[in-house]
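Chemist: When you get a sec, could you give me coordinates for this:
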Amino acid sequence: MDTELSATVKADLLSIGSIRIDPALLPVQPTSLATAGPGAGGSSIFFRSGERRIRLTINELSPLRAVAKDGKVVLIKGDNVIARGMLEHPLCHCPEQAYITLSEKCVYDCQFCPVPKMQGGIKDSKKVHRMVAEAYATGELKAISLTSGVAVSPEKEVQRMVDVVKQLKREYDLPVGVSVYPTKHSSERLYAAGACEIKYNVETMNPEIFRRVCPDLSLQTVLDSLENAVDYFGRNRVSSNFIIGLGESDETVRKGLKQLTDRCVIPILRPISPHPLRKDAISIHRPSADRLLKLGGMLKEMLDCQSLCAEKSQTMCLLCTGCDLTPHRDL
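Modeler: Prediction:
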């Protein structure tokens, strides 16, 4: 009998965040390579079991193993099989989406993020269109999601994003979601360009931690922009990454979740892992399974109180769910 991925098992897997995998299971282009945010540079797999999906970084030192057995992929912890399912093929970054990073570099020096250290390339519109076309040709594409670092300035990044969204909406009848650092008119402009969902990341709702880990950014600017975004995009169409593991207390998380959901914003509780390029910058503690379940349950209750539903999201992280314990999809 199949062992489907339960919420409890997924929380346990997320608390570890990595896996060893039999190379024989991997196709020619097996892994998703993250190019944005704290996980940039890491190769990973997507595993699906029942209605749930998880993304795990490939690490030969992981206590988890993925092997083939009886025509399935099984996940093993210690001597126990904890889930049976299948590997999913990512289109661009994740399954079912063309999730594309426009600028793989950033002028801001957030202490948990390796992107400023990596200083990757910038995709021009031709490359973006080629990537989307290749994903569309598979017949599996459900959404286009675009994110970006800040190569020069937030204003220039938003302008590039507006241009790309307009071009893609002329060619594809698909939902387009966007994640950028906000500017004064970014929500208005991106909505007018054709984006249906927006994500501005608060990173943490602890002001002291924010000042320490995002010294170049303004938490209040992000919060104001999120509230303004709801006026344009509407309920269930505005979200924000909320990192768990930077030293915040559960009470800080509770208060932060209430602030966001009261603004009709859907928070995404993102467990963080230390990156080698940032190992000496800050102290990072990957959250335990129990904590992820507790905070995820807390978030679900707050969303329900505001009649918000993560399951209605059409793009980006809330559609994928691979990196998080997502209310209404996992819980």
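
Chemist: Please make it C-alpha for all contacts and neighbour counts, starting now.
Modeler: Will do.

Chemist: Quick check: closest non-adjacent residue to Q97.
Modeler: For Q97, ignoring the flanking residues on the chain, the nearest one in space by CA to CA, 6 or more residues apart in numbering is A143 at 4.9 Å.

Chemist: Confirm for me that the one you found is in contact with C317.
Modeler: No. Judged on CA atoms under 8 Å, A143 makes no contact with C317 at a distance of 11.2 Å.

Chemist: Identify the residues contacting K199.
Modeler: Neighbouring residues of K199 by CA atoms under 8 Å, 6 or more residues apart in numbering: G177, V178, S179, V180, L226, V238, S239, S240, N241.

Chemist: What is the neighbour count of the second one?
Modeler: Neighbours of V178 under the rule other CA atoms under 10 Å: 27.

Chemist: what about it, which helix or strand?
Modeler: Secondary-structure assignment from DSSP states H and E places V178 in strand 176-179.

Chemist: What lies in contact with that strand?
Modeler: With CA under 8 Å, 6+ apart as the criterion, strand 176-179 contacts 143-148, 165, 169, 194-201, 314-316.

Chemist: to compare against the first, here's another:
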Amino acid sequence: MNELDVTKKKVSSLYSVETLLVDLHNKGMQTTGLTIGGRKGGAGPTDDRAFILNGKPVMIPVLNEPAKHSPYSLVQESSTLSLKHEELRSPIATFLEAVKRPKFYDLTTKDGIPYNKIAVLHGADVLASTVIQTCIRWSKEKRCQFCAIGQSLESGNTIARKKPKQLAEVVKAAEKLDHIKHITLTTGTPNETDRGALYLAECVKAIREVSDLPIQVQCEPPEDDTLYQVLKDAGANTIGLHVESFDEDVRRKVMPSKSEITLETYFKAFKKAVSVFGRNQVSTYVIIGLGEDLEKTIDGCEKAAKLGVYPFVVPLRPLQGTMLEFAEPPSSELMTTIYGRVSNILETENLSSTKSEAGCAKCGACSALPFFEKVIDKEGIDYAEELRN
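Modeler: Below is the predicted model:
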């Protein structure tokens, strides 16, 4: 079997939805000639576009460097979008659909700010906002090398601080017009003490006056661990404490400032947060592709999961304008291995993306991990099988 035949055999195996998604997350896809939009710069998922793949929301890179050279391309055929691979004549998938532009994007707040500068749609039904767009770590010497939080502010696509009343106004409209299901509020780090937790609590309180939708808050661990209860009492349902990597050497190299918050501090924060929010309602981002040690990563995920924390494993997305813009994403083989091992940990600890009430783990669009999960609940329901079908 020659090299081309091997490639074709490998690519044709991608009809498995979870395997295809792993490859798309790493390599992105070209969209030349199509007007499909996409968000460039900023916090959270960016340089990508939201699609529905096999009925489920996914965020696929379309603007970053890997996407420019991806073997995958999106092609318009009559009234449908087809996904093609450069080595195959026939489409790999015709079940890919771009998520429509939200209706609330066309509105402005009472004080004249476009709604999409206050909050944006993630996936298909998640309203997300970076409530404080500035960060004390946003300098060449201190910044996290993968982060793009300052770019959307510099380009004028957002505002520095979203007022609680503005957020409530946007939530009310998005829930009515676009049927959002849950809300994610993250923040740049404004200081080394509460790390944005108090302002997040103010924002949650304002939203609770107009909506009962589940809310996740995301911040670095505050020094005062009583603030987890403050966030919970304000109305937050889940919390994201994003460690980014379980390899301390990688953290010091890639996150020179944030890594001053040690892994030991994070695990203490995990334990306290779980005592307030409950198991499966605390999550942490774990980025693969930063040069981390595989076993340290798996061990960290297992240690977190045993505490009740959902390790939301994602591949590195090299974002435009960041210090890792031209970095190579992890291989699909590596991601498949990690997803498989972490899903086994989740099964053992009875954790699942579907059991999370709000946030990144609940949405799952930036990771293929939910497709690898196998958690059987008391009624015998296999959550991963539901996703695949």
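
Chemist: Overlay them and tell me the TM-score.
Modeler: Superposed pair, TM-score by TM-score structural alignment, normalised by the length of structure 1: 0.88. Supporting alignment: 321 aligned residues with a CA RMSD of 2.5 Å.

Chemist: which among the contacts of K199 of structure 1 gets closest to E301 of structure 1?
Modeler: S239 (16.4 Å; CA to CA).

Chemist: What's the local residue count around D304 of structure 1?
Modeler: 14.

Chemist: Likewise for R252 of structure 2?
Modeler: Using other CA under 10 Å, R252 of structure 2 has 16 neighbouring residues.

Chemist: Please apply the same query to E88 of structure 1.
Modeler: E88 of structure 1 has 18 nearby residues by other CA under 10 Å.

Chemist: Can you tell me what it aligns to in structure 2?
Modeler: In structure 2, E88 of structure 1 lines up with V99, judged by TM-score structural alignment.

Chemist: cool, L257 of structure 1 as well?
Modeler: Using TM-score structural alignment, L257 of structure 1 lines up with C301 in structure 2.

Chemist: about what we covered before: let's see which of the contacts of strand 176-179 of structure 1 end up in strands.
Modeler: Judged by DSSP state E, the contacts of strand 176-179 of structure 1 include A143, I144, S145, L146, T147, E197, I198, K199 as members of strands.

Chemist: quick one, what contacts the fifth one?
Modeler: If a contact means CA under 8 Å, 6+ apart, then T147 of structure 1 has A36, Y99, I100, T101, L102, S103, V178, S179, V180 as its contacts.

Chemist: can we see that at 10 Å?
Modeler: By CA atoms under 10 Å, 6 or more residues apart in numbering, the contact list for T147 of structure 1 reads 35-37, 99-104, 157, 161, 177-181, 198-199, 316.

Chemist: Next: the third one.
Modeler: Taking CA under 10 Å, 6+ apart as the criterion, S145 of structure 1 is in contact with 92-93, 97-101, 132, 165, 175-179, 195, 197-198, 314-317.

Chemist: any idea what it aligns with in structure 2?
Modeler: Counting by TM-score structural alignment, S145 of structure 1 lines up with T184 in structure 2.

Chemist: Need the overlap of contacts for A143 and C317 of structure 1.
Modeler: Contacts common to A143 of structure 1 and C317, judged by CA under 10 Å, 6+ apart, are Y99, G177.

Chemist: and R278 of structure 1, how many residues sit next to it?
Modeler: R278 of structure 1 has 17 nearby residues by other CA under 10 Å.

Chemist: distance of it from L260 of structure 1?
Modeler: 28 Å (CA to CA, to the nearest Å).

Chemist: Ok, E88 of structure 1 next?
Modeler: Note on E88 of structure 1: its distance to L260 of structure 1, by CA to CA, is 32 Å.
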